[in-house]
Structures are given as structure tokens and as C-alpha cells.
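# got a structure for you, letters missing:
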């Protein structure tokens, strides 16, 4: 585990996000942001794992992540997303949405734009937490406990568009499907697709898991095949969906023992997927072509060791995640981290580097993911 470094930060970490790098950049990501929660004073912080102390670029990280700058954040940080390489958008439990700008010349953070009452239960001031944010520059989409969807742009004080009663239940997370479409997940186990080319305030598609209405906490879209979506639920299940067909998930995968807080496809290697949970674990799901040649689909997580066969695994040219033949191949799951007493709240992956944050007031950076 020498390729993992930890930093105690004296704050519970709710979100971790790598600063985006150019698609043509060869160097590993160096800067990431964190947002805290459940502290007397919460912060958005920027960190570097770059070349400090004269280490060569090929050296292991010998030191901890280095704090570049931080700024006070009003309320818990519920979600964060980079708008570009200089600006990050933070969603607050107070219902506000703030864009912070990172000034790299003097390593400071400042408020670039703020929407105070983006989410609220009633106009008289009953603010509702803003639970999710996704950026598709120049647009910023936010969702909240109030069932509201907002569309903002950084240069406007008012929302570009608001759907006030988009959902009668809490919206927990949001992702972009295409330029004009977003997908939300809610507290009764539904996925809804919203097409902003349409004038109405109704979703264009609704998906759900039959049976119990288990809340869905997180969602991520496959980076190159936009019809493939992964969600994580309160019951720890990982679900894979194909939004082109049907209304139910393609695969339901037994995963964590408690709430699944975050799911991310690897942005450039999407046969790899990562999940983290309230049960203190962080899993790497590997559906790449060579898995069956290396080892069987064996997971070393908190549950008893099992071989899982299901409808999501096959090295089809269409996708490793969408096959109807479970016998063709198996997928490997590895538990990259285990602290059964405290939650792993957030993760982000870029290149060969993974960053994650916990309620143990620690942030971790793992490099050489595929070594």
C-alpha cells in the first residue's frame, strides 16, 4: 500500500474532486478539492500532490497532500463539481449554490458567484438542502430536497430555468446525459430524464426498480456510451441501466453492506468503475477484457467471497456492462479500502489516481491504480 498517502484534515470530508486536466495532458493529476460537512465551520479546500521537496516526477508520493488554500463554506458541502480548471461549484445544506474561483498565482479562493436561495421549501425562507450539482459548461444544473431543478450560468444572477415541482420527493443526485438532457435520481428509487429542449415541466422518461422503493443516492453516466448509467442505493446495491430501452435496470449487483454514497466510471477507462459506502469500504469493479484471463470474478470486500454472475458482464463490442449472457465473462471486484467504523463519503478518479474522503477526517490519494 505504499502507493497510498493519507492526510488527517481535522474535518469530516463530504466531497473530493480532481481538478480537470487537458485531455492531451500526459502528467498525472496534481490538484484536488475537498468539501467538509458536520463541522462547526465547514470549508472548501484545494490540495496538491505535486512535486514537493524536489522529488522527481517519477517518484512515489513520499509526503502527504499539501494544502494550497481554503475558504469558509456556509453549511455542509453536499456536492461539488468543477466548472472549469479555475472554478468549482459547491452545493450547500443551506440551499445555496456557490462558485469559488481558485487564483493560482497567489493560491487563494474567492466567491465568484452565489445563488443564496436556490432551493427552498417555501418562499418565506424555509431553505432546503441543495443535494446535487452537475456542470456542462456554461450551464450548471442543481437539484435539492425540495424536488426543484435549477439551471444556472456563471454570468447571470437569476436562474436560466427552474422546474419548481420536478419531483414530489427528494432529488438526491444529477448527471448530464447529453447537451440538452439531464438525469436525476430520487428518494423513491426512480430515475428521470429531463430534456431541456422541451418547454414542459415533465420528465421525458421515468425508470424505477420494481418492488420496494429504495432511495437512490448517486448516479454516474458512462463517459463514452451515454445511454449507460450506474446508480447506487440506500441498500448498498449497484444498478446498471440502459436508458434506451425498458424502464428497469439491466443489472442489479450486490455491493456494499450499507448506503452506497458515490459511483464513478473511470473517465477514460470506463470498463473500470468505483463505489464507496457508509460501511467504510471503497470498491473497484473491473469489467475489462483481460479479467477472465487473469483471475475469476472474485471480490474481496466485506461480504463473504462470492462469484457473481449477472446480465451486466460480457465483453461485447457494445459494452462490458450490457450483456444478456452472464456466462461469457466474469468481473473482478477489489476492496481498495476498509474501515468498518466510519463512512467513505466520496471518491473521484482521474488517470491512474484515486482520491477519497471519509468521516474519519482523512483524505487519501492512491496512485498507480492499474499497476
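That came through fine. Computed from a predicted structure; not experimentally measured. Numbering: from 1, shown residues only.
# Every contact and neighbour count from this point should use C-alpha atoms.
Noted.
# Which parts of the stretch 51-200 of the chain are strands?
66-73, 77-82, 87-92, 97-103, 108-115, 120-122, 126-127, 130-136, 139-144, 149-153, 161-163, 171-178, 181-186, 190-195 (DSSP state E, counting those that start in this stretch).
# next, the one to line up against it:
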């Protein structure tokens, strides 16, 4: 893989996301969004990818990444997701959830809708409240699910002014992230190491299933679902460990993999090649995990700076039915298949990598070093 190109943007970047490509498109991702945090004035920006760092046929450098448009954002951008190709949804530290509309003709962003008090702490009286950060969102157009520090879950629809469903006291601890398992079911992770599955078809306010890490209640910060196998889930948290879960089996993770030296902020399966997974951390690292069958056996010593190594997962659960083949390489309990190749994608970076996203052979990440990093040659 060629070097990731860095562009300094004078903002701490909290979230980065590629704009989704049209269904069936063979195009390469070209537009991504970023959100900032911990700045005097935060903002949401749309970028057009350049070929910076490459030499053109005339011997000069290609164009840099360009800002298409930007708009101010009240509070830190805690999460950011594309609802569709024209709309972006953000979660704010102020508790609000905002839909921004991208006007492609004149390259501007405008507020399409906002739920100003989506998350809040109730005061002593029913009329008083204080804002609580909205910590995570997931979109399946037109539906938007949000979670927050207040332990609340909201189900919004882009065409509704009010929430379609709210579970006020879904959790007594902070909910950090959320993902869809399937259309009516979501999965949340919280600050005491629990995964909870919620079914919006059910009328009550109780989860349909609870899974948890054993031992210490290590906060979980991020979650992603396997794109093809909805029962396979990856999580990461405060201890930097990568956990792989099969939500059909028991209540504990199938495997724990020693990963980063500090908090893992995001985990992401590759959307079209899920044997590849990506994680980023407070310790400044960005890792590419390869669990495909063709990973060769190598030394288990890990080297920084883009060299490869092989890690071995530690299986925690033998609950899989021996008569049922495990189709996902992430659920393998065969020691001969438990090799996972890890590549460090950022060398000499020490400030936190807060967010990353992958589309095809393209990767983008954002850091506290006020930089975004992009490569369009992830597998070359």
C-alpha cells in the first residue's frame, strides 16, 4: 500500500465518513465528510478527494483534497453518518441531532431538520432538564436511531418532526454507540461493558438480549456489525481490546484479540470484503486486520511503521455446534485458522486517531493532530 496522504485542516477531527456510492455503482469513493470537536467553532465539511502526493504525467503534483462546502456546528460533533447521498446526520455534545442537506448545484450545506433536545438529563422537576451529549447514531433511511449519555434511545424518521419511539431509561449507564442488526433490531454498547439488543417491534422498554464482557466492566466505545452475517459483531473499548461476538451464542465474546495500548475509538468491517477489519485508537494507531484464509504464518512480533505481523486470537467460547460450519473467519475456533495479520497504517503518529471509514480501496481517518489522512490504494 502506498503512503497515506496527510492534509492539515486546522481543526481536531472527531468523525470522518465517505459519502455512499449509488447502488451498483463501480465508481471509486470521491467525497467524504468530516466533523470537528474541541475547537472554538466546530463545523461539518464536505471534501472532494484529490490525488495529492502523486506525480502526474508532467512531473508535477496532482491536486489536493478540496473543501466543497462547510457549515457551522453547535457543540462537538460526537457522531456523523450519511442518511443518503444528499443528507448528513450529526450527533452533538449539546444533545441535539441535526440533518444537513447538501445542495450539489451551488455546493452549500443547510440545516434540513433538527431535534434540539434529543438527549437530556431530567432535573428535579419534570419541567427542568440539562442537555446530555448524543454519543452515537445509525441510519437506515429514512430511519435514524440515536443514543446518548442519558441512557436514552430515540428512533427518528427523517420525515417526522417528533421521535417515532423513545426509550427514556434504556440504560442506567452511558450508551456509547449503536448499530442495526437488522431493520427492526439494534444493538447498543455501554460504559459497563454490555451489549444490549433491542427490538422495536416489541412494546416494552427492556432489551431482548444482554451480552457482556466477563471480569472488569470495561467501557465499550464502538461497535460494528458484519455486513453479510448479522450475528457477527465487533466491539472495542477502553482497554483497546478487539472483541468478536456471535449474538446467537451465549452471552460472552467468541474471542478477544489484544490490540491497542489505549482506548479503541472505532471499529469497522470492510463493507464488501469483511475478512478485513479496521480499528483506530487514542494511542495514535490505525490498524488493518486481515483474517482471510490466505494469511501466511509469520512471526508474532509486531512492528510499527507499516510492517506486518500475525496475531493469534484467544477463543473464549467453544459453544459453536460442531455440525454447523462457521462461515465467518472471525468466528473460527480452529487454532490453525486463528491467524490474523495486522498492518499498521500510520507510522510515527502519537496523537489520537478518532475516526476512520472505508469504501472499496479508499480509507479516510481524522485525528487530534488536526489532520485528515486519505489513501485510495488500500490493497495495492
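Received it, and whenever you're ready, just let me know what you need. Please read all numbers here as calculations on a predicted model, not as lab measurements.
# List the TM-score for the superposed pair.
Here the superposed chains carry a TM-score of 0.93, computed using TM-score structural alignment, normalised by the length of structure 1; 363 aligned residues with a C-alpha RMSD of 2.3 Å.
# thinking again about what came up before, the strands of the stretch 51-200 of structure 1: which one's closest to residue 225 of structure 1?
Within those, the stretch nearest residue 225 of structure 1 is strand 171-178; the backing value is 9.4 Å (C-alpha to C-alpha).
# Buried residues of that closest one, list them for me.
By neighbour count with 16 or more other C-alpha atoms under 10 Å, strand 171-178 of structure 1 contains the buried residues 171, 172, 173, 174, 175, 176, 177.
# residues touching the second one, list them.
Contacts for residue 172 of structure 1 (C-alpha atoms under 8 Å, 6 or more residues apart in numbering) come out as 131, 132, 143, 144, 145, 184, 185, 186, 187, 216, 217, 218.
# Quick one: map the third one onto structure 2.
What it means is residue 143 of structure 1. With TM-score structural alignment defining the correspondence, residue 143 of structure 1 maps onto residue 147 in structure 2.
# hmm, back to that, nearest to residue 152 of structure 1, of the contacts of residue 172 of structure 1?
Set against residue 152 of structure 1, the nearest of the contacts of residue 172 of structure 1 by C-alpha to C-alpha is residue 143 (11.5 Å).
# Go ahead and confirm the closest one touches residue 173.
Yes - the criterion here is C-alpha atoms under 8 Å, and residue 143 of structure 1 meets it with residue 173 at 6.8 Å.
# so what sits against both of the two?
Joint contacts of residue 143 of structure 1 and residue 173 (C-alpha under 8 Å, 6+ apart) are 131, 132, 133.
# residues touching the second one, list them.
In this structure, residue 132 of structure 1 makes contact with 78, 79, 80, 91, 142, 143, 144, 171, 172, 173, 174, judged by C-alpha under 8 Å, 6+ apart.
# would you turn the strands of the stretch 51-200 of structure 1 into a markdown table with distance to residue 336 of structure 1?
Converted to a markdown table, the strands of the stretch 51-200 of structure 1 look like this (distance: least, C-alpha to C-alpha, whole Å):
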| stretch | distance to residue 336 of structure 1 |
| --- | --- |
| strand 66-73 | 23 |
| strand 77-82 | 23 |
| strand 87-92 | 27 |
| strand 97-103 | 31 |
| strand 108-115 | 32 |
| strand 120-122 | 38 |
| strand 126-127 | 38 |
| strand 130-136 | 26 |
| strand 139-144 | 30 |
| strand 149-153 | 35 |
| strand 161-163 | 40 |
| strand 171-178 | 24 |
| strand 181-186 | 26 |
| strand 190-195 | 29 |
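# Nearest to residue 351 of structure 1, out of those?
Closest to residue 351 of structure 1 of those is strand 77-82 (C-alpha to C-alpha; 16.4 Å).
# ok, and the closest non-adjacent residue to the residue positioned nearest the centre of structure 2?
With distances taken as C-alpha atoms, centre = their mean, residue 266 lies nearest the centre of structure 2, 4.7 Å away. Among residues not flanking residue 266 of structure 2 along the chain, residue 222 sits closest, at 5.2 Å (C-alpha to C-alpha, 6 or more residues apart in numbering).
# same deal with residue 20 of structure 1?
Leaving aside its sequence neighbours, residue 20 of structure 1 sits nearest to residue 85 (C-alpha to C-alpha, 6+ apart; 5.8 Å).
# Quick check: that neighbour touching residue 17?
No - counting by C-alpha under 8 Å, residue 85 of structure 1 stays clear of residue 17, with 11.6 Å between them.
# Go ahead and list the helix or strand containing residue 365 of structure 2.
strand 362-367 (DSSP states H and E).
# tell me the average deviation of the following helix or strand past that strand from structure 1 after fitting.
Sequence order places strand 371-375 as the next helix or strand after strand 362-367 of structure 2, per DSSP H and E. On superposition with structure 1, the mean distance recorded for strand 371-375 of structure 2 (mean C-alpha distance after the TM-score superposition for structure 1) is 0.6 Å.
# Need the contact partners of strand 371-375 of structure 2.
Contacts of strand 371-375 of structure 2 from elsewhere in the structure, counted by C-alpha under 8 Å, 6+ apart, are 2-13, 361-366.
# Residue 268 of structure 2 - nearest residue in space that isn't next to it in sequence?
Nearest one to residue 268 of structure 2, counting by C-alpha to C-alpha, 6+ apart, is residue 278 at 5.1 Å.
# can you tell me how far the counterpart of residue 164 of structure 1 in structure 2 sits from residue 84 of structure 2?
Taking TM-score structural alignment, the alignment pairs residue 164 of structure 1 with residue 168 from structure 2. The gap separating residue 168 of structure 2 from residue 84 of structure 2 is 28 Å, by C-alpha to C-alpha, to the nearest Å.
# Of the two, which one has the most company?
residue 84 (17 against 14; other C-alpha atoms under 10 Å).
# Is it correct that that one is in contact with residue 18?
No - with contact defined as C-alpha under 8 Å, residue 84 of structure 2 and residue 18 do not form a contacting pair (11.0 Å).
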